[in-house]
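[1] quick one: sequence plus predicted model below, questions after.
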Amino acid sequence: MRRYIAVFATVLALAACGDDAKQSNAPAGPAGAQLPKIDKLASLGAGEGAVNIVAWAGYAENGSNDPKVDWVTPFEKQTGCKANVKVAGTSDEMVTLMKTGDYDVVSASGDASLRLIYGGVVAPVNTDLVPNYKDVFDGLKNKAWNSVGGASYGVPHGRGANLLMYRTDVVKPAPTSWDVVFDANSPYKGKVTAYDSPIYIADAALYLMKHKPELGIKNPYALDDKQFTAAVDLLKGQQKVIGEYWSDYTKEVQAFKAGNSVLGTTWQVIANLAEADKAPVEAILPSEGATGWSDTWMIAAKAKHPNCGYLWMNHIISPEANAAVAEWFGEAPSNKLACAKTADPQHCTTYHADDESYYGQVWYWTTPVADCVDGRTDVKCKDYSEWTKAWTSIKG
């Protein structure tokens, strides 16, 4: 488990993306936005000798963090394309960097992908030019966070769920529902934790979707005024029992180890690390399901090195590289053949890589926009700017 520490020490906020497998794949841009007409690459030519990459920490390792962790050097040797990697700490930073025109590919998260697509920053991807795409799990292809109007805008990288973690020696009986984190009279007051991001509003919406069906919530990222108010009010009530909000994984590991936090949202890799540090914790997928994340490799509309960009996208989802990234980062790989390549033979089992029934309960993070992504046209939904304002008021 210690191999995760080097990569996550630089990750302060992971904003990944998505939408449930059952969700509509209709266009979901900002209100009134028109999808830019951008042609996808028709054929692959010779590599240009370089590729400029914007990536989350741990997605493009070249051996500098750990000599044994290197899938960039093999790519450079095989293709002749030098990989110039810029690590971004947030999705906003990724969007800003891609808008400069200096980068060819990006490992975009869902709160960035629609902005990049409708902003004309990225181009549709010709998946026929990405041979390894055929082996990507079907549950990650042509979804609302990586395609629009039937056109693919990216190559899936990996995925994970936002789980409920609790200390088994303190929280009894063992929880099965998210209701334990939303209990305003919680006996664990001051020791409940939650993810520090506006996108966490979707967790409250998901809970309400299951427990207050009269609100009519069909998608936790598509909230009209009444639904949004209900979710915000639920989180304001929760704030009274929150000990701390987390975005830095190391702080959550230490908080659970010390007992300062005993209950709250987590990622599987955090649970693994806490267990490795002898903390008595368990992480579950509650009865309501959960939010989650999946990142997507996208190519710039005006890429200066499009051929090397395509070669990179094909390489990074190859069985060998995808397995290496998944283990180093702590996620389920996107390539189904990667499961046979992981050093830990149980990795894909731990992360439910091939369990579509499991991920069918996960609503992957996606950008809330005014045009409701649940298909409603008679109302407007709260966009991400409204979520951001509300999050500030929730935290007080």
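    Structure's in. What do you need?
[2] hey, let's count contacts and neighbours off CA atoms from now on
    Fine.
[3] just the strands in the stretch 51-200 of the chain please.
    Ranges of strands in the stretch 51-200 of the chain, per DSSP state E, counting those that start in this stretch, are 82-87, 105-108, 122-123, 147-148, 151-152, 155-161, 163-167, 192-195.
[4] okay, one more to line up with it:
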Amino acid sequence: MKKTSVLLASAALATALSAPVQAGDPDFLVFDWAGFEVEGILQGFIDKNGDRPSYSFYGDDDEAYQKLASGFKADVAHPCSQMVSKYRDAGLIEPWDVSKIPAYATIDPKFLKSKIFADDEGVWFIPTDWGASAIAYNPEEVPAEDVASLQVFTNPKYAGRMSLPNSSDDVWALAYLATGVTDWTEVTEEQFEAAAAWLREVHPNVLSYWNDPSEQAQTMASGEVLISWSWNDGVAYLRADNYPVEFQREAAEGSSTFICGYVNLKDGPGAEEKAYDFMNSWLRPESAPALLEAIGYGHSSLTAMESIPMEEQVAAGIGPIDAPILPQVPNDPELRERQLAEFEKIKAGF
């Protein structure tokens, strides 16, 4: 495929993000990250209801939360795990009735451990997809030894040729890993300050903070960026267009993982039963290959993942690794807000 395909994909995504809704079923609206409207995931919903869901898109978790907290109405939303407590505390969500979602029982138990996700009041969050945050790089211009450590982001050799996500969670996961922390549920003041200092050291080297994977892929496809802290989907987009890219999850200090899923929004404008049709469609075994092919993510269902050969999982960057991992599990909400505020200062040069 030609270079223009990534550029056009990025332009199409920008259009999607600027549009309020991608029209589909008028009785069901999904508030989601762009890129997850994958037909193979939605096929069960389409078969039952005759149309795709309608979609409204956002670029990051905090943007989504602020819009919903300000009164925007949708039926379900797709936060990552560390945001669920904010949705609960703000009274924006209600529990799922998992008796209506038979495949809930197939979800990998490691994704269900938090009491924030499920308690005596019910199930508040249904994990559906997971991925990694790691180093994406152009192997034709960056030797593998240069990305053997996360300290590559401080290397002046690549000043102005690297990008980071405009996502506080992912950037802080990187900074904690780079300064020796693999568990952000127990962060000391000294560890926070060390991670913040590291991000300030990196900031002058950063060409851009990308807002979505297509934007990231575009800057790498153009040659502007050689090294990026990336999710799986940015790498998947580049590989689909035959760009040279590798995904280094085994840097000496490690890499990060995240889990995302769906919450049932309170007072949604659509038909409640269609929220269950949607979740049942997502958790079908057939959804896992479609998810992996489209954006390189893993599925939360053990049954679904059994359909994907391990070599394909490894190639996509979701296989087992021999390196430290910082899981982006729910952490202290006050720490998260502090990280968010500090990240804004760092981006502004302070």
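    Received, thanks. Keep in mind the model is a prediction, meaning the values are calculated, not measured.
[5] let me see the TM-score of these two.
    For this chain pair, the superposition-based TM-score is 0.77 by TM-score structural alignment, normalised by the length of the second structure; 331 aligned residues with a CA RMSD of 3.7 Å.
[6] what about A112 of the first structure, distance to P368 of the first structure?
    Relative to P368 of the first structure, A112 of the first structure is positioned 11 Å away (CA to CA, to the nearest Å).
[7] the two: which is more packed in?
    For A112 of the first structure against P368, the residue with the higher neighbour count under other CA atoms under 10 Å is P368, and the figures read 27 against 23.
[8] let me see the contact set for that one.
    P368 of the first structure makes contact with D111, Y221, A222, C381, K382, D383, Y384, according to CA atoms under 8 Å, 6 or more residues apart in numbering.
[9] any idea how far Y358 of the first structure is from it?
    Taken as CA to CA, the span from P368 of the first structure to Y358 of the first structure is 24 Å.
[10] same check on L235 of the first structure?
    To Y358 of the first structure, L235 of the first structure is 26 Å away according to CA to CA.
[11] ok, those two, which is more surrounded?
    Neighbour count, other CA under 10 Å: between L235 of the first structure and Y358, L235 has more, with 24 against 14.
[12] the second structure: which residue goes with that one?
    Under the alignment (TM-score structural alignment), L235 of the first structure pairs with L199 in the second structure.
[13] the nearest residue to its match once chain neighbours are set aside: neighbour count?
    In space, L199 of the second structure comes closest to A175 once its chain neighbours are excluded; the distance is 6.3 Å by CA to CA, 6 or more residues apart in numbering. Counted with other CA under 10 Å, the neighbours of A175 of the second structure add up to 24.
[14] what of K82 of the first structure?
    Neighbour count for K82 of the first structure, taken as other CA under 10 Å: 18.
[15] residues in contact with the residue nearest to it when sequence neighbours are not counted?
    The spatial neighbour of K82 of the first structure that comes closest, neighbours along the chain excluded (CA to CA, 6+ apart), is A50 at 4.3 Å. Contact analysis of A50 of the first structure by CA under 8 Å, 6+ apart lists G80, C81, K82, A83, N84, H305, C308.
[16] go again with 6 Å.
    Contacts for A50 of the first structure were tallied using CA atoms under 6 Å, 6 or more residues apart in numbering; they are C81, K82, A83.
[17] quick check: the last one touching A55?
    No - taking contact to mean CA atoms under 6 Å, the distance of 11.4 Å between A83 of the first structure and A55 leaves them out of contact.
[18] for the contacts of P368 of the first structure, work out which two are farthest apart.
    Checked with CA to CA, the contacts of P368 of the first structure reach their widest spread between D111 and C381, with 15.6 Å between them.
[19] in the stretch 101-250 of the second structure, which spans are helices?
    Taking DSSP state H, counting those that start in this stretch as the criterion, the stretch 101-250 of the second structure contains helices spanning 168-178, 189-202, 213-221, 232-240.
[20] closest to S18 of the second structure out of those?
    Across the helices of the stretch 101-250 of the second structure, the minimum distance to S18 of the second structure, taken as CA to CA, is reached by helix 213-221, at 14.2 Å.
[21] okay, angle between the closest one and helix 232-240 too, please.
    50 degrees (axes from the mean of the first three to the mean of the last three CA atoms, to 10 degrees).
[22] compute the number of surrounding residues for the closest residue to C339 of the first structure other than its chain neighbours.
    Leaving aside its sequence neighbours, C339 of the first structure sits nearest to C348 (CA to CA, 6+ apart; 5.7 Å). Other residues lying near C348 of the first structure total 22 when counted by other CA under 10 Å.
[23] same question for L163 of the first structure.
    L163 of the first structure: 24 neighbours (other CA under 10 Å).
[24] and it, what's its match in the second structure?
    For L163 of the first structure, the aligned position in the second structure is occupied by A134, per TM-score structural alignment.
[25] residue range for the lengthiest strand in the first structure in the second structure?
    Scanning the first structure for the strand with the most residues, using DSSP state E, yields strand 290-300. Under TM-score structural alignment, the alignment places strand 290-300 of the first structure onto residues 255-265 of the second structure.
[26] average distance between that stretch and the first structure?
    On the superposed models, the aligned residues of the first structure are on average 1.8 Å from stretch 255-265 of the second structure, with distances taken as mean CA distance after the TM-score superposition for the first structure.
[27] what comes into contact with that stretch?
    Under the criterion CA under 6 Å, 6+ apart, residues 75-81, 92-94, 125-134, 249, 325-328 lie in contact with stretch 255-265 of the second structure.
[28] how about stretch 217-230 of the second structure?
    Contacts of stretch 217-230 of the second structure from elsewhere in the structure, counted by CA under 6 Å, 6+ apart, are 6-7, 133-138, 161-164, 234.
[29] hmm, back to that, and the gap between the residue nearest to K82 of the first structure and V192 of the first structure?
    Between A50 of the first structure and V192 of the first structure the computed distance is 47 Å (CA to CA).
[30] for S91 of the first structure, same thing?
    In this structure, S91 of the first structure and V192 of the first structure are 26 Å apart, going by CA to CA.
[31] the two: which is more packed in?
    Summary of the neighbour comparison: S91 of the first structure and V192, criterion other CA under 10 Å, with V192 having more neighbours (26 against 22).
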